[in-house]
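[1] show me how the following folds:
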Amino acid sequence: MTALLLELSPEVDAALKAGTAIVALESTIITHGMPYPANLETAKAVEGEIRAKGATPATIAVIEGRIKVGLTGEELDILAQAKDVVKASSRDLAVAMVKKQWAGTTVSCTMRIAELAGIRVFATGGVGGVHRGAEETFDISADLTELGRTEVAVVCAGVKSLLDIPKTLEVLETQRVPVVAYGTDHFPAFFARESGMMADHRLDAAADIAAMIKAHAEIKAGTGILVANPVPEADALSPTEIDGIIDAAVAEAAEKGIGRKALTPFLLSAINQASEGRSLKANIALVLNNARLAADIAVALAA
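    Model prediction:
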């Protein structure tokens, strides 16, 4: 199946055959999450952090309809600057393949491909969740459904506070997804270290998280695991400040009728502008921080 569906880079192929540590990486953070050239610089820095920890990075994307697991430097360059790249969730993957599109893969899509490839640890910025007003719009990210059925551990900085975090955590509980906070009792909120919600579980060592991933697989739980890693304190925004900025951005999006796939990229851009670039700085810092933790977990798991 892997040989027919996926194109593995030589580096990823060798790591899979050797059973060494690999960390999957999504590509919508490159195509839709950050402006150029910050997106390209961040993508290369993230891969560098993972290699420095002794693991192999596997950035995942769809290129001309081919599912690529591990990108070349040239492919990263093109992806970072391309204007006609689609944003592919799990449901969009087959269409992107048939239409031979370039696509950035979301959390749900990256999880699906990582599981097909046999990669068990995935680092991202933040996962999608239940949008504000979902009781009327039913706008709930496919990331949560994927976490409920795909056995990949996702290391993230929690959930963006532009979402409804309490409802997101309720859906994760319904989906039977363990939520583990790394080194804290609080569930983080992406730009901020605390969301006001307590985490269900706390683990303080990458080796303990790796042991949990192994045990979770052995009991055939059949779900992913969400590992919430707070943004570094030096780069965090205060909850009060970021919540005010987000409220204004959400109101602007509603006024302009922006929703569905276009909503999150619009909000991130508006938040970055209103925070005078500090939200982008925090975003880059937390992605690098998640990559380092994911690599430590993957190394421990491989051992």
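
[2] only C-alpha atoms from now on, for both contacts and neighbour counts.
    Will do.

[3] can you list contacts of the longest strand along the chain?
    Longest strand of the chain, by residue count under DSSP state E: strand 56-63. With Cα atoms under 8 Å, 6 or more residues apart in numbering as the test, strand 56-63 has contacts from 11-12, 15, 21-27, 47, 50-51, 67-71, 96-97, 100-105, 110, 113.

[4] could you flag which of those residues are buried?
    Among these, those classed as buried by 16 or more other Cα atoms under 10 Å are 12, 15, 21-27, 47, 50-51, 67-71, 96-97, 101-105, 110, 113.

[5] narrow these to those in helices?
    If you go by DSSP state H, these have 12, 15, 47, 50-51, 96-97, 110, 113 in helices.

[6] just give me how far stretch 273-281 sits from the chain centre.
    20 Å (Cα atoms, centre = their mean, to the nearest Å).

[7] buried ones in it?
    For stretch 273-281, using 16+ other Cα under 10 Å, the buried residues are 274-275, 278-280.

[8] I have a second one here; can you model it like the first so I can compare?
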Amino acid sequence: MKAFNQFLEITPEVQEALKNNKPVVALESTIISHGMPYPDNVVMAKKVEQIIREEGAIPATIAIMDGKIKIGLSDQDLETLAKSKHAIKVSRRDLASVIALKQLGATTVASTMICAEMAGIKFFVTGGIGGVHKGYEQTLDVSADLEELGQTDVTVICAGAKAILDLPRTMEYLETKGVSVVGYQTEVLPAFYTRTSDIKLHLHVENVQDLAKIVHAKDQLKLKGGLLVANPIPEKDSLDGDYMNDIINRAVKDSVKDQIEGKDVTPYLLKKIVEETQGKSLEANLALVYNNAKVGALLAKAYMALQK
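    Alright, predicted model coming up:
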């Protein structure tokens, strides 16, 4: 467990797990506040934590509340976050101000990685990472998630980058930053709502034991930065790629027409996609998050077994 930080508030359960080298899995909170409507978001958050527990690990959902980085949330905390219309989407640039001003903040992939590393948590489950946005030539819009993966030592389990993004450029950016992307039971990058894409991965493994060995070797080599595990949505929940690409492209055009910019782009697009798919994309989003939670817990457990 890492040294005390005055801004960290870690639940006794998570503290005990970290102290005794038990598997712990961090969870973001932007998916709760900005990714899904209430009460679906609370149901999702509690089920993800339950899945992680069932697989033998301890969940640690992270958010900013009352001037503290909370590592592990109570049911009341989850309700507060899920119902709030004023929760701030917190990335690296926002952390200090939201803490100092005691605002309610939901952590993105980037800030969850930072907070997890502060607490000594090595594994983090999310839905999909951010990346290079479509229309980059005009907007220069690149998610801070990619920079964080290049410098923060946390393993992130996801269903690929969000399908609203420019996936080839996102992968190129990660390669430039030296981030290893490992496919779990897939040779291609999953595209969030769908299992496949045209992007071939340089490395894939078939079991969590091999994933754990890679993370362990990276630690022993003292290589800085994160590692990205690309875990495809289950086949039964995967949506048709052409169908989703058509909807996504229309949503992107609408975002330009409506002059949506910066960190408002992703929530806008996801909401549009849910509406256009009549809720199918939300169902797929839930399925992939639950699947990632299971793999993340199994990986954390396999990694801790290597430490004994």
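
[9] average distance between the longest strand of the first structure and the second structure?
    The superposed strand 56-63 of the first structure is, by mean Cα distance after the TM-score superposition for the first structure, a mean 0.3 Å from where its aligned residues fall in the second structure.

[10] which part of the second structure lines up with that strand?
    Here strand 56-63 of the first structure aligns to the second structure at residues 58-65, judged by TM-score structural alignment.

[11] please enumerate the helices of the stretch 51-200 of the second structure.
    75-83, 95-100, 109-119, 136-139, 144-149, 167-176 (DSSP state H, counting those that start in this stretch).

[12] got JSON lines for these, with distance to residue 209 of the second structure too?
    As requested, the helices of the stretch 51-200 of the second structure are exported to JSON lines (distance: least, Cα to Cα, whole Å):
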{"stretch": "helix 75-83", "distance to residue 209 of the second structure": "32"}
{"stretch": "helix 95-100", "distance to residue 209 of the second structure": "34"}
{"stretch": "helix 109-119", "distance to residue 209 of the second structure": "22"}
{"stretch": "helix 136-139", "distance to residue 209 of the second structure": "38"}
{"stretch": "helix 144-149", "distance to residue 209 of the second structure": "22"}
{"stretch": "helix 167-176", "distance to residue 209 of the second structure": "24"}
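
[13] which of those sits most buried?
    helix 109-119 (a mean of 25; mean count of other Cα atoms under 10 Å).

[14] what inclination does that one have with respect to strand 58-65?
    For helix 109-119 of the second structure against strand 58-65, the angle between stretch directions is 110 degrees (axes from the mean of the first three to the mean of the last three Cα atoms, to 10 degrees).

[15] identify all contacting residues around helix 109-119 of the second structure.
    Helix 109-119 of the second structure has contacts (Cα under 8 Å, 6+ apart) with 1-2, 5, 8, 10, 26-28, 62, 69, 71, 90-92, 95, 122, 124, 126, 129-130, 144-146, 148-149, 152-154.

[16] specify, as a residue range, where that helix falls in the first structure.
    Here helix 109-119 of the second structure aligns to the first structure at residues 107-117, judged by TM-score structural alignment.

[17] tell me how far the matching stretch lies from the chain's centre.
    Distance of stretch 107-117 of the first structure from its chain centroid, counting by Cα atoms, centre = their mean, is 11 Å.
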